[in-house]
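Asker: the sequence and its predicted three-dimensional model are supplied below.
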Amino acid sequence: SGNRGYKSAWIYIPSKIYKSDDFPFQDNEEVIIEIEEGSITISKNDERSRILRNFGIENATLPRLLEIKAKTNRDQPFLYFKDECYSYQDINNNSNKLAHGILELANNLDLKAPKISLLMETCPEFIFTWFGIAKAGCVFIPIDTLLRAKLLEHILKDSDTEVLIIDYKFLRKYLKISKNLPKIKKVLIHNAPDDFNFENYHTNFMSIITSNTQNPKINMHNEDPIEILYSEGVTGKPKGVVFRNVLRAGIALGYELRGIGFDVASKIYCPMSLSSSTAHFFVVLPSIFYDKSLIITEDFNASTFWKEIH
């Protein structure tokens, strides 16, 4: 309606929807309404929403975020582990080296965007592998190292894992169940001893680390599946949740964490396992987006906790 050079429209929202606890808007809240190709999109216009909107939906993938931050932050430290330190550029380069190796492996195995499970202790290679899998356009499945063999088998079956990357110290656990997992085409072993006898089915993890530090040219959409995260299985077998837009969730949670000092912190200490969803959404992803440095440790140890903090 309107006859003074502008057009306005009333949008009727049934009370059943408006009164629902899931309805995201408040009375008199400022919103943005977009009409495109016959559909109407109503979105919030608060600060958090503006942060997400300004970043750009086309950039809202983990690979794209890594590439943007590698350019803007370059030599700024991102990851600390023991006496090691990796800059934002280092993280992107190491992830790219793995991504190209994963792409080559998938091609050799005739797999398209395979599901890749990771059973590895907390270390920089965990981060590189996670990001490398994402940059290769594959689906990442982190697995809790404390799981018993039967629950490990359940996750590998339920997720349709096709490639497994595993620390050597957990290999015996996997071998107990390997005959029940015919879908797994390749097992990459991390930290294998020098005298380990690799065969065709088992390959050295180091073999997929290439020298190519260029960003892979993979056409990814922000709604493509990127991770499957499993519950701890407290009330039954672990249940998997497919995540697509993990980045937007991490950005939003980082914004909410400002109240406890996230906005002024320069270093974030993470003593928890990197296989947990808490580490992903509350620590790693927000740290990247908000330009923080991340400190990781092999595991939580009460006797060394404060020493590591200092």
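Answerer: Sure thing, it's come through. Residues are numbered from 1 along each chain as shown.
Asker: from here on, just use CA atoms for contacts and neighbour counts.
Answerer: Will do.
Asker: can you tell me the SS state at R258?
Answerer: At R258, secondary structure determined by DSSP: H, G, I helix; E, B strand; the rest coil is helix.
Asker: ok, now which ones touch it?
Answerer: When contacts are counted by C-alpha atoms under 8 Å, 6 or more residues apart in numbering, R258 is found next to V264.
Asker: go again with 10 Å.
Answerer: Remark: with contacts taken as C-alpha atoms under 10 Å, 6 or more residues apart in numbering, R258 is in contact with V264, A265.
Asker: from R74, how far off is it?
Answerer: As for R258, its distance to R74 is 24 Å (criterion: C-alpha to C-alpha, to the nearest Å).
Asker: what does C85 give?
Answerer: If you measure C85 against R74 using C-alpha to C-alpha, the figure is 13 Å.
Asker: for the protein, which segments are assigned as helices?
Answerer: Listed in chain order, the helices of the chain (DSSP state H) span 15-18, 47-55, 62-73, 88-108, 124-135, 149-158, 171-175, 246-256, 277-278, 285-289, 305-309.
Asker: what's the closest of those helices to I295?
Answerer: helix 305-309 (9.2 Å; C-alpha to C-alpha).
Asker: helices or strands next to the closest one in the packing?
Answerer: Contacting helix 305-309 under the criterion 3 or more C-alpha pairs under 10 Å, 6 or more residues apart in numbering; DSSP states H and E are the following elements: strand 267-270, strand 293-296.
Asker: put this next to the previous one:
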Amino acid sequence: MNLRDPQMTIARMVEQVVARYGRKKCLTYDQTTYTYRVVNQKMNQVAHGLRKLGIAHGSRVGLLLSNCPEYIFTYFGVLKLGAINVPINTFLSSEEVQFILNDCEIATLITETALHETLKAVLPNLPHLKHVIVVDGEIPGTLPFQTFAKESIENPVVPDPPTNRDIAVIHYTSGTTGKPKGAMLSHKNLLAAIDANTDVIKISHRDKIIVFLPLFHVFTFVVCILATFSHGTRIVLLNSVKPFKRVLKALFRYRINILVGVPPIFNALANVDVPWFFRFINPIRVCISGGAPLTAEVLRNFQHKFQIPLLEGYGLSETSGGVCVNPLDGVQKPLSIGLPIKGVRVKVIDEDDLELGPNEVGELLIKSDSVMEGYYHQPEETAAVLRDGWLHTGDMAKIDSDGYIYIVDRKKDMLIVRGMNVYPREVEEVLSSHPKVAECAVIGVPDKQRGEVPKAIITLKENVTATEKEFRRFCHEKIAMYKNPKYFEFRDQLPKTPTGKVMKKVLKQEEFEKLQARMEGETVSHESAP
């Protein structure tokens, strides 16, 4: 199967995979296992049901769902019609969900009972939404998934089938202005990403992968679902990483040999007690970490304990997931995001757009067939990051003499909290809307569990008082929990430049000095202990 064929689409890929692996086990979820043939039939039922609701070529379908088989059935069913998936982060607030649904003018949304409350609060503000389909129950005014997806199991015949260049999915990523941007990924983009990632991990029909990361994340769906599906791999799906004991149990029960996670998962595994004989019966052949930087300590501890490769990669929503990774067969360099994967070109440039040499720090640029077509309805934002075929990532990096890439800083001022992108300006805009706030600044501070968390430094208006609890409640109502500041500090004034711009470097330096002082204090106490 040639995934780079200009005539290839995700729908055609599915047909070829099912023709080859139809009787093979494809998906296991909560004690139920589906073969590739049955999964394809479920996809077709969804496609027929959506078509009866008016979904056609170019229509946008929202997915506000936790991990479940219906997520996968719907995703592929949408693509068979030439329609477009819009995955929505299940951790978002009602207002954030409202923005995405309205921005994409979504008429049909697939969701679940637990998340319907998030939706119900903003239903009057969703003029385009006509159909809400619930996968796990019956709610007045909605359509049960089982009733909706009971049509023909045959492949749908569509008058306007999808092409290689049609948009397949729109992944919303936080914007530096506070408004999310929809990265449009075509069938061609996804197929290029599938081809490259299967090459990196050496995926085959003999493999078994466990999936517990959220399916709404581009990294999860491309690597764990699309790439593995394309090669007849067995997928074991969990609705959550918690309880973690269930993950460990599934690893043994299903003889999982590919494990994809985020740094906290591998940190937990590095510290969990396992029998001494585990390394001799452990079937896992490769682990992949994404979503956030992996510390050298976690990498070292994990590999020492399990004696299996742990590959760290780098990717963006705009690149259809991973574009760089430390090689499975080759040198793995600590703190590096590795080498460009198949079909990916990278370079580092200075402020004058001149390419820099080895170990010189500049902005990282990426060129690949997996790079997005642009941002939905945002031509100016698209033009700012896509120039001459190169994606300007906004990340500061360096490339060593062997071609290994190192991320030095995030030009976009972005934080990564539990693998989720958080932009300080977005949080600042929310805090600034509070009637008691004169001005504020949000910075990232280190956190053992989450890697990095937001801290808000606030100056209040004259003659008013406020409490930390008050601001926690306010943020909880306005933005997703992972974006909420963990720490609040009240000051009379913020450090500023002569032109009035808040000096975040000063605030960050102060936090660094506080951390250093705490570490020195802990060292002294340990040394003085009997």
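Answerer: Received it, and whenever you're ready, just let me know what you need. For clarity, every value in this text was computed on a predicted model and none was experimentally measured.
Asker: can I get the helices of structure 1 in TSV including mean neighbour count and distance to L118 of structure 1?
Answerer: Putting these into TSV (neighbours: other C-alpha atoms under 10 Å; distance: least, C-alpha to C-alpha, whole Å) gives the following:
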stretch	mean neighbour count	distance to L118 of structure 1
helix 15-18	10	42
helix 47-55	13	30
helix 62-73	18	18
helix 88-108	23	13
helix 124-135	23	8
helix 149-158	17	10
helix 171-175	15	12
helix 246-256	20	18
helix 277-278	14	14
helix 285-289	23	18
helix 305-309	11	26
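Asker: quick one: these as CSV, columns for distance to N222 of structure 1 too.
Answerer: Supplementary listing: those in CSV, determined by distance: least, C-alpha to C-alpha, whole Å:
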stretch, distance to N222 of structure 1
helix 15-18, 28
helix 47-55, 13
helix 62-73, 9
helix 88-108, 18
helix 124-135, 12
helix 149-158, 24
helix 171-175, 33
helix 246-256, 9
helix 277-278, 19
helix 285-289, 15
helix 305-309, 36
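Asker: tell me who's in contact with the counterpart of E223 of structure 1 in structure 2.
Answerer: Matched across to structure 2, E223 of structure 1 falls on R165, judged by TM-score structural alignment. The neighbourhood of R165 of structure 2, defined by C-alpha under 10 Å, 6+ apart, consists of P6, Q7, M8, T9, L185, S186, H187, K188, N189, E373.
Asker: buried ones among those?
Answerer: Buried subset of these (neighbour count, 16 or more other C-alpha atoms under 10 Å): M8, T9, L185, S186, H187, K188, N189, E373.
Asker: I'd like those residues laid out as a markdown table, including distance to A441 of structure 2.
Answerer: Written out in a markdown table, the entries for those read as follows (distance: C-alpha to C-alpha, whole Å):
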| residue | distance to A441 of structure 2 |
| --- | --- |
| M8 | 48 |
| T9 | 46 |
| L185 | 34 |
| S186 | 37 |
| H187 | 40 |
| K188 | 41 |
| N189 | 37 |
| E373 | 34 |
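Asker: so what does G240 of structure 1 match up with in structure 2?
Answerer: Under the alignment defined by TM-score structural alignment, G240 of structure 1 corresponds to G182 in structure 2.
Asker: so its match makes contact with L101?
Answerer: No. G182 of structure 2 is beyond contact range of L101, at 11.2 Å (criterion: C-alpha atoms under 10 Å).
Asker: before we move on, the earlier item: so what's the match of G240 of structure 1 closest to, chain neighbours aside?
Answerer: Distance criterion C-alpha to C-alpha, 6 or more residues apart in numbering; nearest residue to G182 of structure 2, sequence neighbours excluded, is Y172 at 4.2 Å.
Asker: tell me which residue is most central in structure 2.
Answerer: H217 (3.1 Å; C-alpha atoms, centre = their mean).
Asker: what's the counterpart of it in structure 1?
Answerer: Aligned against structure 1 by TM-score structural alignment, H217 of structure 2 finds its counterpart in S276.
Asker: hang on, its match packs against S231?
Answerer: Yes. Counting by C-alpha under 10 Å, S276 of structure 1 does reach S231; the two are 8.6 Å apart.
Asker: which residues touch C270 of structure 1?
Answerer: Contact criterion C-alpha under 10 Å, 6+ apart gives A279, F282, V283, V284, L294, I295, I296, T297, E298, D299, F300, I309 as the residues in contact with C270 of structure 1.
Asker: ok, the first one touching L285?
Answerer: Yes. Shown here, A279 of structure 1 and L285 form a contact pair, counting by C-alpha under 10 Å, at 8.5 Å.
Asker: tell me which residue of structure 2 lines up with D90 of structure 1.
Answerer: Aligned against structure 2 - with TM-score structural alignment as the criterion - D90 of structure 1 pairs with V38.
Asker: excluding chain neighbours, what is closest to its match?
Answerer: Sequence neighbours aside, G22 is the residue nearest to V38 of structure 2 in space, at 7.9 Å (criterion: C-alpha to C-alpha, 6+ apart).
Asker: didn't that neighbour look like it was pressed against H205?
Answerer: No. Contact criterion C-alpha under 10 Å: G22 of structure 2 and H205 do not qualify, at 11.8 Å.
Asker: what is in contact with these two at once?
Answerer: Common neighbours of G22 of structure 2 and H205, using C-alpha under 10 Å, 6+ apart, are G232.
Asker: so what's N108 of structure 1 up against?
Answerer: I102.
Asker: from P63 of structure 1, how far out is H202 of structure 1?
Answerer: With the distance defined as C-alpha to C-alpha, H202 of structure 1 ends up 28 Å from P63 of structure 1.
Asker: cool, and V163 of structure 1?
Answerer: Distance, V163 of structure 1 to P63 of structure 1, using C-alpha to C-alpha: 20 Å.
Asker: ok, now S39 of structure 1?
Answerer: Taken as C-alpha to C-alpha, the spacing of S39 of structure 1 relative to P63 of structure 1 amounts to 29 Å.
Asker: ok, I133 of structure 1 next?
Answerer: The spacing between I133 of structure 1 and P63 of structure 1, counted by C-alpha to C-alpha, is 10 Å.
Asker: okay, and the common contacts of those two?
Answerer: Contact criterion C-alpha under 10 Å, 6+ apart; residues bridging I133 of structure 1 and P63 by contacting each: S95, N96.
Asker: just give me the neighbour total for the match of G240 of structure 1.
Answerer: 24 (other C-alpha atoms under 10 Å).
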